[in-house]
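>>> Structure for this input, please:
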Amino acid sequence: MRFAYETDRGPVTAVDGVDLTVREGEVVALVGHNGSGKTTLAKHFNGLHEADEGSVSYRGRPVPEYGMGEIGREVGYVFQNPDHQIFAETVWEEVAFGPKNFGLEGPELDRRVERALETVELDGLDDADPFAFSKGQRQRVALAGILATDPEVIVFDEPTTGLDATQQRQFMDLVAKLNREEGVTVVMVTHDMGTVARYAPRTVVMRDGAVVDDLPTRELFGDGAALAEYDLVPPHPAACANAVRGDEPTALTAEELATALGGTDALADAEPVGDTASATTEGEGR
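Here you go, the predicted structure:
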């Protein structure tokens, strides 16, 4: 499929000839530098954009054939900045907005909101002002609003941007739990290679609007030539020391990660530092 933005200087192609399938239950990372087309592509998954050429389908049906409410219930989208998503004066009102628009009311609506807030560990804060929260908490409110609609797929645009190391880990562990325990399919647009290594078994690399590679994350991080070609930097060995020692979850096995980082000797003296040294590609997503 292809998509171009209209500008004063004429159309600018943002997605060019992409052919991609995301399978049910996957966690897929879309990576690439600023302007590569990651976010623009992701916005086609739930109808925020419509292809100029070709088509995007969900469960075999073209996305434009769904009503916006219908596709919104199936494919949720969490924006990079939660303040672009949150508008209500209380947490309860914010989380209830989506399911109320889809016709839920009464005890079923209350149950949906309560379950979503419990899932993101914000239960008991129904009457709180979400704009008084930290960014990490606002990210959770935004996610709860999506979860309350009970989607099959959630698309995250730069889910760790602006979060400190602890908030990043907490939020991504929550996303991983949703995938593992609820079977939610996850697509995440990200520059954070540490997040990719820990949480995404599959990585799709984009450049100039096109998919230039689509492969298991373990293969990407083990291929120095490919990393150099795409200008991607794997996490620093110190940041991955715990993963290699088996103390934290990762998309790579210990052996695969050690190989990708030059062998276990490169990590022998590394001190575990959690998330403090994760490497990223340059720039912000479009």
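
>>> Every contact and neighbour count from this point should use C-alpha atoms.
Fine.

>>> those helices in the chain, which residues are they?
38-42, 68-74, 91-101, 106-119, 135-147, 165-182, 193-199, 217-221, 224-230, 237-244, 254-260 (DSSP state H).

>>> Quick one: closest of those helices to G25.
Across those, G25 has its closest neighbour in helix 165-182 (6.7 Å, C-alpha to C-alpha).

>>> ok, G32 - contacts?
Listed by C-alpha atoms under 8 Å, 6 or more residues apart in numbering, the contact partners of G32 are 38, 191, 205-207, 230, 232, 281.

>>> Then G224?
Here G224 is in contact with A260 (C-alpha under 8 Å, 6+ apart).

>>> if we go to 10 Å?
Counting by C-alpha atoms under 10 Å, 6 or more residues apart in numbering, G224 touches 232-234, 260-262.

>>> Likewise for E6?
Going by C-alpha under 10 Å, 6+ apart, the list of residues near E6 reads 12-13.

>>> same deal with P130?
83, 86-92, 94, 137-142.

>>> Ok, L125 next?
The contact partners of L125, taken as C-alpha under 10 Å, 6+ apart, are 90-92, 117.

>>> ok, now how distant is the closest residue to D123 other than its chain neighbours from R23?
Of all residues not flanking D123 in the chain, L117 sits nearest, at 4.9 Å (C-alpha to C-alpha, 6 or more residues apart in numbering). Between L117 and R23 the distance is 27 Å, computed by C-alpha to C-alpha, to the nearest Å.

>>> want to put them side by side, so please do this one too:
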Amino acid sequence: MTDTILKVKNLFFRYPNQEEDTLKDINIEVKQGEWTAIVGHNGSGKSTLARILNGLQMPTEGSVIINGMELSEEKLWDIRRQVGMVFQNPDNQFVGSTVEDDVAFGLENIGVPRSEMIERVEESIRRVGMKSFLTQEPHQLSGGQKQRVAIAGVIALRPAIIILDEATSMLDPIGRKEVIQTIEELRKEMGVTVLSITHDLEEASRADHIIVLNGGKVFAEGTPSDIFLLGEQLVQIGLDLPFAISLANKLKSIGVTLESNPTTSERLMDELCKLTYKI
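Below you'll find the predicted structure:
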């Protein structure tokens, strides 16, 4: 049975000077090695939850347990070593003058010996497909390349969980595809646990598990197929259905039913090819 690496129990959070809780009785579990997407419209509480999971905010009530450790002021830095975050704007994440300097920065901060640091920098950059950009200046990179370097900086620290906080929202389609492909490859190669915070159901469709937040509460959770069966309910809380789901629904409305409900564009193409073959 897959181990639980993250457990959130009866979590509440309220910002100072606010009358209402931003997060209300959140209960979730994340399994080791899985990709879990937390989705919701702006203001649903998903980014606040991400900051709590990395110890940037402390819960008002409830508990967060990561890799067997409960989040507290005393365990804060231990928790942060377990959780790496990739933020929305890649330009705000760079501190080094070159790609390799930037990836090495976090390792220097935690006192990793130089010989080990060199190995970790080279390995992490290779894993994200940026080996030929070692000495490149970050401002010369595309958006997708910058995020891949940011991911390299995180995996060099060897966290148990990587959180992507709207990490693809500012990228063009090519950059978004690069980052998602990188994450999928890292999961296969390293077994890393991924938690993506997003409002993009197209991106979330590639996850193993989806948690939907609405108004600071868990609205629904399940596999992508389970979640997309909610259809219009997702639209009503401000989410856009993935193209594959929308097209499949339109085909069904005119009497064309696919063998299975596709959750990604690739699966939609497979279903359309089957349909064409039958015709």
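
>>> Can you add neighbour count and distance to T7 of the first structure and give the contacts of G32 of the first structure back as CSV?
CSV is the format used below for these (neighbours: other C-alpha atoms under 10 Å; distance: C-alpha to C-alpha, whole Å):
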residue, neighbour count, distance to T7 of the first structure
K38, 30, 19
H191, 27, 26
V205, 21, 26
M206, 24, 22
R207, 20, 21
Y230, 17, 28
L232, 23, 30
T281, 18, 27
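
>>> Just the closest of these to A254 of the first structure, please.
L232 (20.6 Å).

>>> quick one: the aligned partner of P242 of the second structure in the first structure from F221 of the first structure, how far?
Superposed on the first structure with TM-score structural alignment, P242 of the second structure falls opposite P235. Counting by C-alpha to C-alpha, the gap from P235 of the first structure to F221 of the first structure is 9 Å.

>>> What is the most widely separated pair among the contacts of G224 of the first structure?
L232 and G262 (15.9 Å).

>>> residues in contact with the nearest residue to K31 of the second structure once chain neighbours are set aside?
The shortest distance from K31 of the second structure to any non-neighbouring residue, by C-alpha to C-alpha, 6+ apart, is to T4 (4.4 Å). Counting by C-alpha under 10 Å, 6+ apart, T4 of the second structure touches 29-34, 65-68.

>>> Quick one: residues contacting the residue most central in space within the second structure.
In the second structure, the C-alpha nearest the mean C-alpha coordinate belongs to S196, at 1.6 Å (C-alpha atoms, centre = their mean). Counting by C-alpha under 10 Å, 6+ apart, S196 of the second structure touches 35-39, 46, 50, 85-86, 162-168, 203-204, 207, 210.

>>> now swap in D78 of the second structure and tell me
Contacts of D78 of the second structure by C-alpha under 10 Å, 6+ apart are 55, 66, 69-72.

>>> Please determine how far the aligned partner of V149 of the second structure in the first structure is located from H84 of the first structure.
By TM-score structural alignment, V149 of the second structure lines up with V141 in the first structure. Going from V141 of the first structure to H84 of the first structure by C-alpha to C-alpha gives 12 Å.

>>> which one of those two has more residues nearby?
Ranked by neighbour count (other C-alpha atoms under 10 Å), V141 of the first structure and H84 place V141 first, with 26 against 10.

>>> tell me the contacts of the more buried one?
Here V141 of the first structure is in contact with 82, 85-86, 91-92, 94-95, 116-117, 120-122, 130, 133, 135, 147 (C-alpha under 10 Å, 6+ apart).

>>> what do you get if the cut-off is 7 Å, keeping everything else the same?
By C-alpha atoms under 7 Å, 6 or more residues apart in numbering, the contact set of V141 of the first structure is V91.

>>> List just the nearest of the contacts of D78 of the second structure to V218 of the second structure.
The closest of these, once distances to V218 of the second structure are taken by C-alpha to C-alpha, is I66, at 19.4 Å.

>>> Now for the closest one, how many residues are close by?
23.

>>> Apart from its neighbours in sequence, what residue is nearest it?
L6 (4.6 Å).

>>> Now the host helix or strand of the one you found: buried residues?
Using DSSP states H and E, L6 of the second structure sits in strand 4-13. Of the residues in strand 4-13 of the second structure, 4-9, 11-13 count as buried by neighbour count, 16 or more other C-alpha atoms under 10 Å.

>>> got the angle between it and helix 46-53?
Between strand 4-13 of the second structure and helix 46-53, the angle comes out at 110 degrees (axes from the mean of the first three to the mean of the last three C-alpha atoms, to 10 degrees).

>>> now the residue nearest to T160 of the first structure when sequence neighbours are not counted: how far from F79 of the first structure?
Once flanking residues are discounted, T160 of the first structure sits nearest to Q168: 5.3 Å by C-alpha to C-alpha, 6+ apart. Distance of Q168 of the first structure to F79 of the first structure, given as C-alpha to C-alpha: 15 Å.

>>> before we move on, what about D127 of the first structure?
For D127 of the first structure, the distance to F79 of the first structure - C-alpha to C-alpha - is 23 Å.

>>> Look at the two and report which has more neighbours.
Taking neighbours as other C-alpha under 10 Å, D127 of the first structure and F79 compare with F79 leading, 20 against 11.

>>> What is the aligned counterpart of the more buried one in the second structure?
Aligned by TM-score structural alignment, F79 of the first structure pairs with F87 of the second structure.

>>> how many neighbours does the closest residue to P234 of the first structure other than its chain neighbours have?
Leaving aside its chain neighbours, P234 of the first structure sits nearest to M193 (5.8 Å; criterion: C-alpha to C-alpha, 6+ apart). Residues lying near M193 of the first structure (other C-alpha under 10 Å) number 22.

>>> ok, now G136 of the first structure?
21.

>>> same check, this time on L257 of the first structure
With other C-alpha under 10 Å as criterion, L257 of the first structure counts 26.

>>> got it, and V95 of the second structure?
For V95 of the second structure, using other C-alpha under 10 Å, the count is 14.

>>> same check, this time on E74 of the first structure
The tally of other residues near E74 of the first structure (other C-alpha under 10 Å) stands at 16.

>>> So what does I211 of the second structure match up with in the first structure?
Aligned against the first structure by TM-score structural alignment, I211 of the second structure finds its counterpart in V204.

>>> which ones are touching its match?
V204 of the first structure sits in contact with 29-31, 211, 213-215, where contact means C-alpha under 7 Å, 6+ apart.
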